[in-house]
Structures are given as C-alpha cells and as structure tokens.
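Student: How does the following fold in three dimensions:
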Amino acid sequence: MNIKFLSTRLLFFNHSRVNRFLPHPFRFSLFYLFPRFLSDTSSSKPLKILLDNSFVGLREKSGYYLDKTHFISKIEDLEVRAILSLRPRRFGKTLFLSTLLSYYDIKDKVRFKQLFGDLYIGKNPTPLASSFLVLKHNFSGIRINSTYENFVEAFYESLNADFSRFMYRYKQELGEYFYDFNKKSKKNALANFKDILNAVELSGHKLYVFIDEYDAGMNEALKNESIFQSLKDRNKNEDASVRCKIKSIDDSFKQFFSHLKDACNMGIACVFLTGVTPVVLSEFTSGFNISEDLATEKEFWDLYGFKKSEVELLLDKALGNSLSDVKERLITWLKEENDGYFFHPKQPEGIFNTARVLYCIKKFMKQKEELGDSSDSSVILNTLLDISSDPNTLPSQTTLDLIVNNPLGKSILSEALNQSPLKLEKHVKQRFRLTNIRELAIDRTPLLSFMFYTGALTYKPGSYELQIPNNIARREFIAEALKIYDWKEEDQMSIRRCLQILEGEDNIEPFCRFIEKVLLAPLKDNSVVHSNEEALKQAFMSALILTLRADIEPEFQLSFQSSNYGGKAIDLVKTSTEKRIAIEFGNIKIREINFNENLINWQRATQVSRSLLEKSEDEILDLEILDYNRNSSTIREFLENKIKKCNDYLPPLKNRNDAKLKSMFIVLRVGLHRLISRRVYCFNK
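Tutor: Take a look at the predicted model:
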C-alpha cells in the first residue's frame, strides 16, 4: 500500500478530524461491469419512481435510486478543490449534487449507515465522509429583469437566505464563532460570506460549497436583449446609470467567486458546481479558473444517465420477469427515443437520458395496470407505449431559440437532420464567454460545441464528428424550426402532397409553388437585394428536412471522365428507393433585370419582386437582363443556357451504379419571390 500517497492525499484536505494514516478501504475495481452491484435491484422492494431530486428524500421514502456513488472516490482521487460537472438538462446533476452534500455533511454522520449503507460508497467509505460543513446555493432562481433593477438584490437575498440556513444548521459546530445571522441580515451578502469563511476557519472545520446551475445567470442574460447588448458592447457612450447597474452585476459575481477562490487556495473550502455549458463569465466570475472540468473526461462518461444494462434491470423491476419479448421491443424503442449520448468519442456505449427513461418507465407501470389478463404481446406493447410525451424539452427553451434563430445554427441543424457529418477539428470548445455566445453565427466550432453541451448534438461513436443523439432531440428541433416558418399542420400536409407528386409524377411545379407561397412570399427585408442560389437551396432543404424527408445530399459530387467537368457538384440531390432526383438552382437578382427604374431602395425592390408573382411565365421569360456577365440578353436565354449545361451533366449522373437517376430539374429564382422550373430529364419520358 502506498502510504506516502495516502498521506499526501489527506494532507491536501488537511482536516483535523481525519486520521491521515487510515488505510484506503478496499474498492471493487470492476464494479462497472456489474450493474446489479450499482443499482437498487432488490426484488423484495416494490419499484417506486419518485420525482424527487433530494437524495435524502429518495432514501427515506424508499424511492428508486441508481447508485453512482463509486464516482465519489474517483472525484477525490483528482485531488482538486473545485469541480465543474456539466451535462445537458435532466441528466441527474442535481440529485448527484444532493448525494455529495449528504455524504460530506458532518450533520448526516449519525445516519450515514441509514442513507448509504447499501450503496457502494457506504461499503467503501473514504476518510472524508461526514467531515465538512456544507453550504448549498442554487442560482436557477436568480432573475435579471430588463432594467437590471432586481438582480443584485435578488442575488444577495438568495445568498443571505442560504447563509442564514447554514449558520443555524451548524450552530453547535461553530461554537463561539456562531453569530445571530438575522441581526446582520441587512449587511452586504458578500461581507456575510467572508464572515462565514472566517467562522469556519476559526472553528477548525472545513467547508464544502455546492452550487447547482452555476450558469443560470448566463441563460437569463441570453434571454434579456438589453442586458446582453450592454454586456457585449461596453459602450462608453452608454447612459451612466446603465453602466453603473452593469457594474453592480459584475462586482456581485466577481467578489463572490473571488472569496470562494481564496477559500479554496487557503485550504478552507472545496467547491462542486453543476451546469450545462462551460461558461467563462469574464464579466462575472473573473479569476475563478481553478475548477477541474469533468464534462469530456472519459473516466466520467457515465457519471450521469443510464446505461443499457441499467435500463434493462429497471424494466425487469417495473414489469416483472415475464414479457421478455415485449421488454426487448421496449428497450429498442427507448434506445431510439432516449439513447445515443456520447460525451466522449471513445466511451464504450451510449447513455440514456435519466429523466426521460424514468418518465417512460413510470408511465409503463401505470399502463400495465390496464392490461388485465391479456397475453397478446402486440396488444401489451401497444398498450404500454400508449403514453403521453414528456412535456419538458431537453435543451432549455432559451437554448432552442438561440440555435434555431441563428443562421449558422439552422444550417447545422439541416445538415444534422440530413445525417451529414458535422466535423470538429479535435475536441469541443472547453470555454465560452457570455459576450461571445450570440456571435456564434460567424464561427462554426464554438456553435457546434455549444450544441454539444446543451444536448442538441453528441459525439458520433468512435469519431470527433457530431450528430443528433436520438429521435426526441430530432423532433424537438424540427418543432422549433417549424415555429420559425410559422408552419401549421396543413402546411406539412400540403408539402407532403407536393413531394408525392414530385416523386410519383416527376413534377416539381407544386413543390415550387409551395416554396413561393410559404417560404419566399413573406420575405420583405433587404434580402431582396442579396438573394442568391445558396439561400434558395437552403429553402428547399428546409422544406424537405422539416417534413422528415432527410434523404437529400447538397453539393452532390460528380465524377467526369473529362477534366473539363472535374469537381462539379449538383446543387441538391434527393435519393429514395435507390432512385435519384437532381435539382440545379439558378438566381437572377431583381437589380439585374431591366424594369426601367433604379431599384436602389429595397422596399421598392421588394414591391417589384412581389409583382412578378402576378405575371405570366412568358412575361417573365421575356424580361431583359442588365448584367452582361450573364452572357444572356433575356431571362429566357439564361434559362436555355442553364438547360444546356445540365444536359452535359446527365451522362455521369445516369451512369452511376449506386442509384438510378429518375429525373432532373432546374429551378430558377427571379427576384426574391418568383420561381420558374424546367424538367431537364425523366427516366420514364
């Protein structure tokens, strides 16, 4: 046994009540191979799934608790005083924090066996168990309003409430250094915090600070345009009162985390923070750079969430040992819906979302009561799956809005929904600054990383590419994207009919009319001046993807024998049942057309562009083109030249062995709103 290592480890925490020469308890090093060892699977206990994030509450009420306590010793072995533990929403972070709080709380020493006796850490306790005074904060309740007025007051009020509970809980342990907090409650909360740190140090104890949702302030600022813009700009010409209020927010967080860092460096305190994103709130937590981030460490890949074997054991407890074929199909369904999270590319298997799995299994148990004596497996399966969907989204609504309203975010989601590879240079970005969050539209890597941390994307197993983890995440983002376009159910039904006509009759006209009406007609800003082929292609891709027709390939590469065509890519190819439909796009801007007036003003340009919707196709084709670089005098001539080029691309498309070319089209946008299409090729005609 390495006595030197043990001594160093315990001296690091320097706790007077811990015998630094206690040997390490025996630890079963292969526990991760035996999920029954980790889970509460006693057949004598009925399964009780409680919606409770309190460790003590679950244990006292005999609620289901998945044992993750073997990670406690792993975290201690890191020998760091500040831990940052990140995962997407509803993965069980708050419950694990509550577990740590009870494990280290000196007040829970008398009931340690009751709370932890049957868990891994109860059988293998570390010397630091039940040896701290613990202080818990939850930043999720702090609100920032549009005028900044209440933030500092709410922050201080929240801190003071936590400080008050702390002082009276540990009155006996603090002894002569306890003071009547209520008499000082109007004192600045940061000064109160400093007094608490002094009292803990003088009493000879150590402090463990737990902060749940440490990044909640960032989410609030993201929702608040006024605050965000002020933080982002730091405009010297800004109103003095506004600058003063921003500074008060800055100072509040900075001083709190500064005191916390000093306490850690002096050996007085340890810190455990949970959150979603690795935010460097440079405006807020300046200097708190001492935390160890567990988020992407391979050793902690299953700190939160369920492994497949654990879900199987839970289903056994919920439904009994029979119905094996039904349970197998339920596992498949749960895997498609909730599994697929890879927080390290080399982790051995995907992780299920904790809250979603428990929600579904609790619903299964309720549905089972309605089965009666039925033995038909299909009836049983359909009955069990007849459950309402979980109303809670995985990424927060703020996060969803941030992504789907971001032009680059929409592009990434389109690629992800189409199962295109989303490549990272190496790893996800480890830190974000609040003032950079909404600049993610210009930088793909941090936006991909942000989507990874929020659960919108996850690692593709075995690679540093990202993908959408499961069906639930896919549906949530499709639902949010549909809100952007203000699509109703009838719109989706309409476009499905258009796609049926496209695939069945090789007719793209109904699809073009739908794009005109739903996606192009509402456009009215200066995009009329800057319209291009890429934007048109994105509109078609969005329509296809949001109807779950995610079998499209943008920039479909062709291989030509002649070097004259090397590197050519077809704008958009849709593949279904081993048949391809190819679409080439063209775009003529409104200012390139002769209307006998100078369309400098974009409002007027929009009016003229919309007027083309009322003109016949022949009238539009006969319009004169002003841009002589087009090598065409009229729109008709431009379209004919596009058709000739497409005919040159047909041989390599038709000669591919992987799928047959069914049809090929040209879609030309004239101005911003009008589409003209031509079928260049059809296999059957």
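Student: going forward, measure contacts between C-alpha atoms and count neighbours the same way
Tutor: Will do.
Student: Distance of the residue nearest the centre of the chain relative to residue 512?
Tutor: Geometric centre of the chain, nearest residue: residue 454, 2.4 Å, by Cα atoms, centre = their mean. Per Cα to Cα, to the nearest Å, residue 454 is found 36 Å from residue 512.
Student: same question, residue 244
Tutor: 54 Å.
Student: Settle it for me: which of these two has more neighbours?
Tutor: It is residue 512, of residue 244 and residue 512, that has more neighbours when counted by other Cα atoms under 10 Å, with 20 against 11.
Student: show me what contacts the more buried one?
Tutor: Listed by Cα atoms under 8 Å, 6 or more residues apart in numbering, the contact partners of residue 512 are 675-677.
Student: and if we set it to 10 Å?
Tutor: By Cα atoms under 10 Å, 6 or more residues apart in numbering, the contact list for residue 512 reads 495, 498, 540, 667-669, 674-677.
Student: Ok, residue 325 next?
Tutor: Here residue 325 is in contact with 331, 377-378, 381 (Cα under 10 Å, 6+ apart).
Student: again with residue 319
Tutor: Counting by Cα under 10 Å, 6+ apart, residue 319 touches 47, 326-327, 361, 364-365, 368.
Student: please give me the structure for this one as well, since I'd like to look at both together:
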Amino acid sequence: MLKWDFSEVSPQGDGEEIKRNLYEYLNLRIGAFSDYYRETLSEYPIQVNHQNALASFQSLLNAVRKTGHPLYLLIDEYDNFANELMMGYRHAEEDRYRAILSGEGVMKALFKTVKAAAGGRGLARVFITGVSPVAMSDLTSAYNVAENIYLLHRFNALCGFREDEIAAMASEIGKECKLPRSQVIEALAMMRTFYNGYRFSRRTEERVYNPTLALYFLKAFQRDCDYPDEILDSNLAMDRGKMHYIARLPEGRQLIFDALAEEEPVDVRRLADRFGAEDMRYAPKDTGFVASLLYLFRYLDHGRRHALRQADSYHSQSGYPQTLR
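Tutor: Below you'll find the model as predicted:
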C-alpha cells in the first residue's frame, strides 16, 4: 500500500519549484514505503532517484512486481494545487497551475505514469480523493481511466454515520453517565438538527451524519455527561477562500443568500462535472455552475425525492430533475 497526500506538497513558487517540491515528497514516500516493506523487498531494492521521482516510482513498481504482490496506490488531496487557483485566482497563480497541469506539466507526467502502471505494470488499483473534480478535468488526457464514484448510492453512507449508529453510541453514553432516557432522546434530537442531512446520491433517501461533528459532540457528551458549549466544531468551519471565490462569481452572492434563506430549493438542470482552469476562468458562471460548486464543497445538498419530482422544468441528462438545498 503506497499513499500520497498532496496537501503535504507546497504549491508555492514557479513550475520548476513546485516540481522539485513534488519530487522531494514522492521520493520521501517511496523511501518510507521501501523501509516499511524492507523484509518483503530485501531481494529487490528500490532505487531512489533524487533528480527524478518518476524514475523512483518505476523502480518501486519493478521491485513490487517481482515480489508477486499487487500494489495499491492511495492519492489524497489530489486537487491541492487547483484549490490554490480557486482561492487566490490571480494571474500568477493561474500561470503556476497551468505550468504543472498543462502540456507536459509535472502533474500530467505523473498521472501518465500512474495510468501506464495500472495497465499491467504492477499497479493493481488506484483510489483518488479530493475536494472537487477541478484538477481531474485538466488531467483528462493524462488520466482518462478514472471512474467517479462519489454520486453512487451504494457509497452514500461510506463517510458518515447512520442514524442507528448515532443512536447506539448515544444510548451507551447515557448508560455510562446514568442519564435519564429523556436526555438521551434530547441529545439525539439536537444532533439530528445540526449534524444530520448529508445525502451524496439522489438515488437514496438515507441521510448521514457528518462524522467529524458527530464525534465532536459525542466525545464531549461522554466526557462531561453534558452537551458541548459550542454545538459546531470550529475545525469544520467553512473555507472562507472558497466562499469568497464563489461570492465573486456573477450568480454566486445571490445564490449563497438564497441557500442560507432555505425558503426555496435551488433547481439546476444537471450538476456540472467539468471545472478545468479554462472553465473556471472563461465558462459561463450561471446558476447551475455555481450551485454545482457549492454542492461539491458540501454547502448544498440533494433535496428530497418528492421535491425532485415537483421540479418539472429542471432535468438532468438522465431525465431526473435535480434539486439542491
């Protein structure tokens, strides 16, 4: 198992400096991989090329392939560089972004190598996570084998707690603290109000609890046998940079106000799925574009199914209307 987390790579500097930062990071991770699996790789040492991390990765692939074991690659925060573009949105940042993702930029070269490795050269599976599909849109030509799974209903509860799980944990805490059943029910109602409601697929009715917020509440509930003083964890505050970017878009400010008012859902024909650098700068920023960004950043969510059916004038490509709230 090899893991890369691109949030650990500094996006500052020009294209060459970012390339050096990325290569240094990749070589560190490859070195750590070699050390962790040193017994398995004892007969097949990995050669770390300090000038070219892609060559180091090729050496790792060759070594792992000789062991007969499959290699799984996890890439987290893959869109770290794209987020810098959105939050700053200055020409210098756009040029830097283009330098690493356009043409033969370092990120495109890296993902071409990953794609080739997954084509029978020792890499069994690749799992990529990030905040938005911005960078993936610009990487399409280099990595056009990815399958987006974040809207599939089977994964709806993958990253959240279900109601029954929250109820079971709250009940156990109530027993430990010798609290009356009424207080446990009250705690559940409070958590349902503030933490429940995430629905990642329009094909399911099940809503899940935000795990960071739910655990924040439950830890305080268990520790103090009482509710936390602050109902929201400050670690999960809205990203101001992203909100500022969206607010600067033509439809952004009004759409944010409409969403906060919660009087009517936001209806869009379909969720936009391309947010490349060209799209972010030149594509029409209509309600659908802005609402899709808010949805991907989890500021908006799918509405209920009955609301979807009532929005007759808005339909997705598959024929279903989509309502966000």
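Student: all helices for the stretch 201-325 of the second structure, in order.
Tutor: 211-224, 240-248, 252-261, 277-282, 287-296, 305-310 (DSSP state H, counting those that start in this stretch).
Student: Between these, which one is closest to residue 93 of the second structure.
Tutor: helix 277-282 (10.8 Å; Cα to Cα).
Student: Tell me how many other residues surround residue 230 of the second structure.
Tutor: Quick note: residue 230 of the second structure (other Cα under 10 Å) scores 9 neighbours.
Student: wait, doesn't it sit right on residue 194?
Tutor: No: using Cα atoms under 10 Å as the test, residue 230 of the second structure is too far from residue 194 to be in contact (11.5 Å).
Student: Just the element for residue 125 of the second structure, please.
Tutor: strand 123-128 (DSSP states H and E).
Student: Show me what the following helix or strand past that strand is packed up against.
Tutor: Next in sequence after strand 123-128 of the second structure, counting helices and strands by DSSP H and E, comes helix 134-138. If you count contacts as 3 or more Cα pairs under 10 Å, 6 or more residues apart in numbering; DSSP states H and E, helix 134-138 of the second structure packs onto helix 80-88, helix 91-101, helix 106-117, helix 277-282.
Student: for those, which one sits closest to residue 270 of the second structure?
Tutor: Ranking those by distance to residue 270 of the second structure, with Cα to Cα as the measure, places helix 277-282 first at 16.1 Å.
Student: what residues does the closest one touch?
Tutor: 82, 85-86, 89, 94, 97-98, 101-102, 134-135, 137-138, 249, 274-276, 283, 285, 289.
Student: Next, count neighbours for the closest residue to residue 115 of the first structure other than its chain neighbours.
Tutor: Nearest non-adjacent residue to residue 115 of the first structure, counting by Cα to Cα, 6 or more residues apart in numbering: residue 59, 6.3 Å away. Burial of residue 59 of the first structure is recorded as 14 neighbouring residues (other Cα under 10 Å).
Student: ok so, going back, would you mind checking the contacts of residue 319 of the first structure for buried ones?
Tutor: For these, a burial check counting by 16 or more other Cα atoms under 10 Å picks out 47, 326-327, 361, 364-365.
Student: which of those sit farthest apart?
Tutor: The most widely separated members of those, counting by Cα to Cα, are 47 and 326 (18.9 Å).
Student: How about the secondary structure of residue 182 of the second structure?
Tutor: Secondary structure state of residue 182 of the second structure, per DSSP: H, G, I helix; E, B strand; the rest coil, is helix.
Student: What is the aligned counterpart of it in the first structure?
Tutor: Residue correspondence to the first structure (TM-score structural alignment): residue 182 of the second structure is matched to residue 325.
Student: same check, this time on residue 285 of the second structure
Tutor: In the first structure, residue 285 of the second structure lines up with residue 442, judged by TM-score structural alignment.
Student: mind listing what's buried in the lengthiest helix in the second structure?
Tutor: Secondary structure assigned by DSSP state H gives helix 15-36 as the longest helix of the second structure. For helix 15-36 of the second structure, the neighbour count (16+ other Cα under 10 Å) marks 15, 18-27, 29-31, 33-34 as buried.
Student: Who are the packing partners of that helix?
Tutor: Counting contacts by 3+ Cα pairs under 10 Å, 6+ apart, helix 15-36 of the second structure packs against strand 2-5, helix 53-67, helix 91-101, helix 106-117.
Student: Now do it and helix 53-67, the angle between them.
Tutor: If you take axes from the mean of the first three to the mean of the last three Cα atoms, to 10 degrees, helix 15-36 of the second structure sits at 20 degrees to helix 53-67.
Student: hmm, back to that, redo the buried ones among the contacts of residue 319 of the first structure as JSON lines? Include distance to residue 576 of the first structure.
Tutor: What follows is those, written out as JSON lines (distance: Cα to Cα, whole Å):
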{"residue": "47", "distance to residue 576 of the first structure": "46"}
{"residue": "326", "distance to residue 576 of the first structure": "32"}
{"residue": "327", "distance to residue 576 of the first structure": "32"}
{"residue": "361", "distance to residue 576 of the first structure": "36"}
{"residue": "364", "distance to residue 576 of the first structure": "36"}
{"residue": "365", "distance to residue 576 of the first structure": "39"}
